[in-house]
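[1] when you get a sec, could you give me coordinates for this:
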Amino acid sequence: MRALSPDGTRLAPTETDKRSTLRMKKQLYPWQEDCLKKWFANRGRGMVQAVTGSGKTLLALTAAERLQEKVPQELRVKIVVPTSALMRQWERALKEFLADSCGTMAQAPASSSSTTAQTDFSGLSRSTTAPPDFRQEIGLRGAGFKSPADCKYMIYVINSARYELARQILAELKNGYAVLLIADECHRYESGQNRLIFEFLPYIKPYEDCFFSLGLSATLPGGQALQYLSSVLGRRIYNYGMKQAAAMHTICKYDIYHIALPFLPEEKDVYTDITDQMNYLFSGLLRTHPFLKDMPLKERYELLRTLAGGKNRKTAQMASTYINLSYKRKNLVCLASARISCACELIKCLPQAEKIIVFGERIRQAEELYTLLQKHFPGKVGRYHSRMGQQANRNTLNRFRDGSIRILIACKAIDEGLDVPDAATGIILSGTSMQRQRIQRLGRILRRADGKEYASLYYLHLEDTVEDTCFLPDAKETRLFELEYLPDTREFLNQPYDKAAEKLLSAMQSAEAGEKALAEVQRCLRLGSVRSDWLPGRCDADVRIKEAKYVSDKNYWICMKKLREL
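    As a prediction, this is how the structure comes out:
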């Protein structure tokens, strides 16, 4: 099989392009052009690891467009996604892309020659066939949709793709089509029943020159999982991480805030008791299985589950009890009462027009925070989780996108599939030890959008527990702030900021400012304690003062300006 030749360099946008929003969206970043060259050089196969928000969807659709220009057959594009929310997101992106392309992906006549012949790309030019009605060219399978399987562009939810995609790909290859399989969030397809989507691979050798694949993920797995995905989708051809994306400004600038929380005394007592029991049991297990000590956490728990089902009754009992206690301790940390109080007070301090996503791990916790926030921000809060139902969740996302609500409380179901570029603030209500989930959640707020200067992620964690105390992305330009929350007084401690704030208050007291003026300054300083507006370079305070619509906002920015001048 001969390698596909890389595409040419990107052209500078014309005045017509500048007048078209859609056309501007199609201009690729340098990393995308470089990635496409590598993909074509690798015969149109491979996986791409790129940070969420950097443009993986546009990359894939451009790959399909350019591939159609290079192959003589009609190209059929199969897109597999893990959730119905992602299916709708891809449908919107595809419709926009095809409308912008104005027929550049027009169908080429199906080849009547044998599909076993080598593909020849020499002398091919862009098709001049009139563009099809792309609305009829897009099919959906899954989440209640069952479009005809012969649409040019088919988007499948994985649950439906398992039992029909392999058969459909093989049939289309036999009928003379070229096929591009785009596996979005491809790390989800390496295990269990999801592998069924690749069952066609052993049977396509006569047609392999007409089959192409592109895997997309923000967090590709390692080890055997990566080996399997490489065997079905092609090797990893590109890695575009947080550091590169921040340096190249393909994602917006962002700050990370670590907020340390305390247990209530009674919660701390229970946590200590559980930890003591776990330490005692683990010491006993180490006497017969000393290698447990140095095993990575994931592998350790896999072995413990094996031991819990083993024939040695004593070891099985110890392992089973240890696992149950670990779940109980994790639940205690996750549901610590300080989290709800902290999140609520934090949101009160954030800009009133800002869109906020709160990420939680438990539905019970999400509902509790939702009820509390509705009292403070009636009609402006929504929740999204598995018990809400698909239509209710869909309605909530639509309201969040159009601005009807500005605070979205979500559980794990939204880690993949949320595309709201103007959301600028994320709050991790209860943490996750999975690096993949961390990156995905951060990526939800990093997409660039008009008027969006900065993004902020607040990571709430319990002090002196097994919970990770840091959320460190791979980006040198990121600023990291360490805060503490005091539930009794509902205050945030931010040492560098607090020192500057105290100097400003002292200066005003020395100038014999009135009680009302001091109270207003204290209000503004409380809001600023959880933001970085007081630091030089964050934004132009003079512009904010001039543009402020309300006296309260103007006063806030005056205080931030004075803090910068100290």
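[2] contacts and neighbour counts: CA atoms only from here.
    Noted.
[3] any idea which helix or strand comes after the helix or strand that contains Ala183?
    Take DSSP states H and E as the rule and Ala183 turns out to sit in strand 178-184. Later in the chain than strand 178-184, the nearest helix or strand by DSSP H and E is strand 211-217.
[4] tell me the buried residues in that next one?
    211-217 (16 or more other Cα atoms under 10 Å).
[5] same question for stretch 364-377.
    365-367, 369-370, 373, 377.
[6] what does stretch 437-456 give?
    Neighbour-count burial for stretch 437-456 [16+ other Cα under 10 Å]: 437-448, 454-456.
[7] in strands, which of these fall?
    454-456 (DSSP state E).
[8] in TSV: these, plus distance to Ile259.
    What follows is these, written out as TSV (distance: Cα to Cα, whole Å):
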residue	distance to Ile259
Tyr454	19
Ala455	17
Ser456	13
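[9] one more to put side by side:
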Amino acid sequence: MKDAIDGGFLTPYYYYPCLVYLDPEELEDYNELTRKIIRCGGIAETGETSDYVEKLLIRRARIIAGCKSKIDKLIEVIEPYKEDYHMLVYCGATSYDRTDMDDDDQVRQIDEVNRRLYTQLGMKVCKFTSSEDPERRIEIKKMFVDESLQVITAIKCLDEGVNIPAINRAFILASSSNPKEYIQRRGRVLRKAEGKEYAEIYDFVTLPRKLEDVKYLDEEERKRDLNLVYREFERMMDFANTSSNPTKSDFLIAKIQETYRINKRAFKEESE
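    The predicted structure follows:
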């Protein structure tokens, strides 16, 4: 990635991590799934898992992707740009129970993002998913480039070879824990386009709890937190290291290290 940026094949970018936290119910569900995964043998050294464990891993990943506080944080972070264009929001393949959102239905994260961007900020937004046929996708891309749209929201569709170079600001609500996948996803945002000098990436980093609350944990609870913290920390480090503003993340990185009493070298080993 760094070589591609330095060589002028990809656009330089500025990276801004945005902290969000699981609520108590989400954290309990996450920990319960982790306990089940461990009881069922977890992930083998070869990386292989049983079908049942794979389903548990997907359910656990969706808790992180669907962390309820992400949409509130998105509204806060994107509001200064509500008059701008060429923005992308990557959402998770997850749904929310709308009993706490004024009705009794389930709603996909991407639909809730679209609704709130439009109703709260008055932004022109359209989803770009596998549900749209090829003709509609072409139309959406044209509207995006022509600034008839401000924001495209997507789940995985843009990972499938779709190229929209005009994207210059991305808000990543959900990231794969697979480095190959999130590097590829980042590359989609960094495609070069006329007049595009740099891109901006807002990465929603999900932690089990607020950092000031970690001091109340016992050692077993702290180590259990590391299961989630490491994956988010690893991605944050990777994004920061190849950005044009790596020092922007230094304080947060140091704070996480200090709070969880870890160092980068021992981080992976301790969290496994």
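[10] circling back to that earlier point, show me the two of the buried residues of stretch 437-456 of the first structure that sit farthest apart.
    Gln437 and Tyr454 (21.3 Å; Cα to Cα).
[11] just to revisit the earlier point, between the buried residues of stretch 437-456 of the first structure, which is nearest Asp468 of the first structure?
    Nearest member of those to Asp468 of the first structure, counting by Cα to Cα, is Arg438, at 11.7 Å.
[12] how about the strands in the stretch 1-150 of the first structure?
    Secondary structure of the stretch 1-150 of the first structure (DSSP state E, counting those that start in this stretch): strands at 47-50, 75-81, 138-142, 145-146.
[13] nearest to Arg167 of the first structure, of the ones you listed?
    With Cα to Cα as the yardstick, what comes closest out of those is strand 75-81 (12.3 Å).
[14] what range in the second structure matches the closest one?
    Mapping strand 75-81 of the first structure onto the second structure (TM-score structural alignment) gives no aligned residues.
[15] and for stretch 155-175 of the first structure?
    Using TM-score structural alignment, stretch 155-175 of the first structure pairs with nothing in the second structure.
[16] show me how far that stretch is from its chain's centre.
    With Cα atoms, centre = their mean, to the nearest Å as the basis, stretch 155-175 of the first structure stands 27 Å off its chain's centre.
[17] buried set for that stretch?
    Neighbour-count burial for stretch 155-175 of the first structure [16+ other Cα under 10 Å]: 155-162, 165-166, 168-170, 173-174.
[18] measure the corresponding residue of the first structure for Glu135 of the second structure to Asn398 of the first structure for me?
    Taking TM-score structural alignment, the alignment pairs Glu135 of the second structure with Gln391 from the first structure. As judged by Cα to Cα, to the nearest Å, Gln391 of the first structure and Asn398 of the first structure stand 11 Å apart.
[19] who has more neighbours, the two?
    Asn398 (14 against 9; other Cα atoms under 10 Å).
[20] and the more buried one, what element?
    Applying DSSP H and E, one finds Asn398 of the first structure within helix 390-402.
[21] quick one: residues in contact with that helix.
    85, 382-385, 405-408, 420 (Cα atoms under 8 Å, 6 or more residues apart in numbering).
[22] closest one of those residues to Ile274 of the first structure?
    His385 (29.7 Å).
[23] now the strands for the second structure?
    Going by DSSP E, the second structure shows strands at 13-21, 87-90, 95-97, 106-108, 125-127, 151-154, 169-172, 199-207.
[24] for Asp72 of the second structure, find the nearest of the ones you listed.
    Closest among these, using Cα to Cα: strand 13-21, at 9.5 Å.
[25] near the aligned partner of Leu346 of the first structure in the second structure, how many other residues are there?
    The pairwise alignment with the second structure assigns Leu346 of the first structure to Val77, based on TM-score structural alignment. Number of residues near Val77 of the second structure (other Cα under 10 Å) recorded here: 14.
[26] perfect, I'm done here.
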